[in-house]
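Chemist: Here is the input, now give the coordinates:
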Amino acid sequence: MTQYEGFEIHVAPLSKNQESDPPPASEAYTYVGYVCHPGANPKLPGHAVSFYAEGDIGFPSAQTALDEGMHVGRAVVDGTHPDLSVLSLVTSGV
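Modeler: The predicted structure follows:
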């Protein structure tokens, strides 16, 4: 988790080895994450904007996946992500 521009960005790298048998030789990590206001409960509807690596995108290490997830989270906060925005968090007052 990191704080950025008044929001919290939470990212968790995940091993893709759990998803396939045999495990992939490379590109074995992905990520999931969300953006919320500090202290918000992300389990409640409208309290977080979730994101994840699209499709079969993989990363060679957990750190690389984490870094990319944080980059995507900052793009969501900055308003430069093509599909996601924190506007709903700002306008709902949550």
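
Chemist: switch to C-alpha atoms for all contacts and neighbour counts from now on
Modeler: Noted.

Chemist: which residues touch the residue nearest the centre of the chain?
Modeler: Computing the C-alpha centroid of the chain and ranking residues by Cα atoms, centre = their mean puts G33 first, at 2.5 Å. G33 is in contact with I9, H10, V11, A12, S50, F51, Y52, G69, G73, counting by Cα atoms under 8 Å, 6 or more residues apart in numbering.

Chemist: Let's compare: structure for the following, please.
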Amino acid sequence: MWDKIEHEGFEIWVLPVLAYGPPAPGTLYHFIGYVCRHGANAHIAGQSKRFQEFAETFHSEDEARDAGYRAGRHVLATFVGNG
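Modeler: The predicted model follows:
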């Protein structure tokens, strides 16, 4: 499921995704995510910035989610200048 945190007036949304196959013991994860202002429509061009990680893998959904939040903060710092 999508989860979000708030960071300096923005929302960071992250979804851990399976790296391969169905869930099983030892399954690895990637993540996808986006950042947007509160109340923005993320499906309208220009209202969100998307990001993902498909090269590195994580050992749990929680690890992938935490890495996604770090990536979202980096996106804000780099592209929006709020970091």
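
Chemist: circling back: ok, so of the contacts of G33 of the first structure, who is nearest L89 of the first structure?
Modeler: Checking these against L89 of the first structure with Cα to Cα, the nearest one is S50 at 11.7 Å.

Chemist: The closest one and D56 of the first structure, how far apart?
Modeler: As judged by Cα to Cα, to the nearest Å, S50 of the first structure and D56 of the first structure stand 18 Å apart.

Chemist: Of the two, which one has the most company?
Modeler: Neighbours were counted for S50 of the first structure and for D56 using other Cα atoms under 10 Å; S50 has more, 18 against 9.

Chemist: if we can go back for a sec, from the contacts of G33 of the first structure, which land in strands?
Modeler: Among these, the residues falling in strands (DSSP state E) are I9, H10, V11, A12, S50, F51, Y52.

Chemist: Which residue in the second structure aligns with the fifth one?
Modeler: Translated: S50 of the first structure. Counting by TM-score structural alignment, S50 of the first structure lines up with R50 in the second structure.

Chemist: Likewise for the third one?
Modeler: Under the alignment (TM-score structural alignment), V11 of the first structure pairs with V14 in the second structure.

Chemist: give the contact list for its match.
Modeler: Neighbouring residues of V14 of the second structure by Cα under 8 Å, 6+ apart: W2, D3, K4, F31, I32, G33, Y34, R65, G68, Y69.

Chemist: Are we agreed that the fifth one is in a strand?
Modeler: Yes. The assignment for I32 of the second structure by DSSP: H, G, I helix; E, B strand; the rest coil puts it in a strand.

Chemist: In contact with it, which residues are there?
Modeler: Here I32 of the second structure is in contact with V14, L15, P16, V17, R50, F51, Q52, E53, G68 (Cα under 8 Å, 6+ apart).

Chemist: Next: the last one.
Modeler: With contact taken as Cα under 8 Å, 6+ apart, Y69 of the second structure is in contact with I5, I12, W13, V14.
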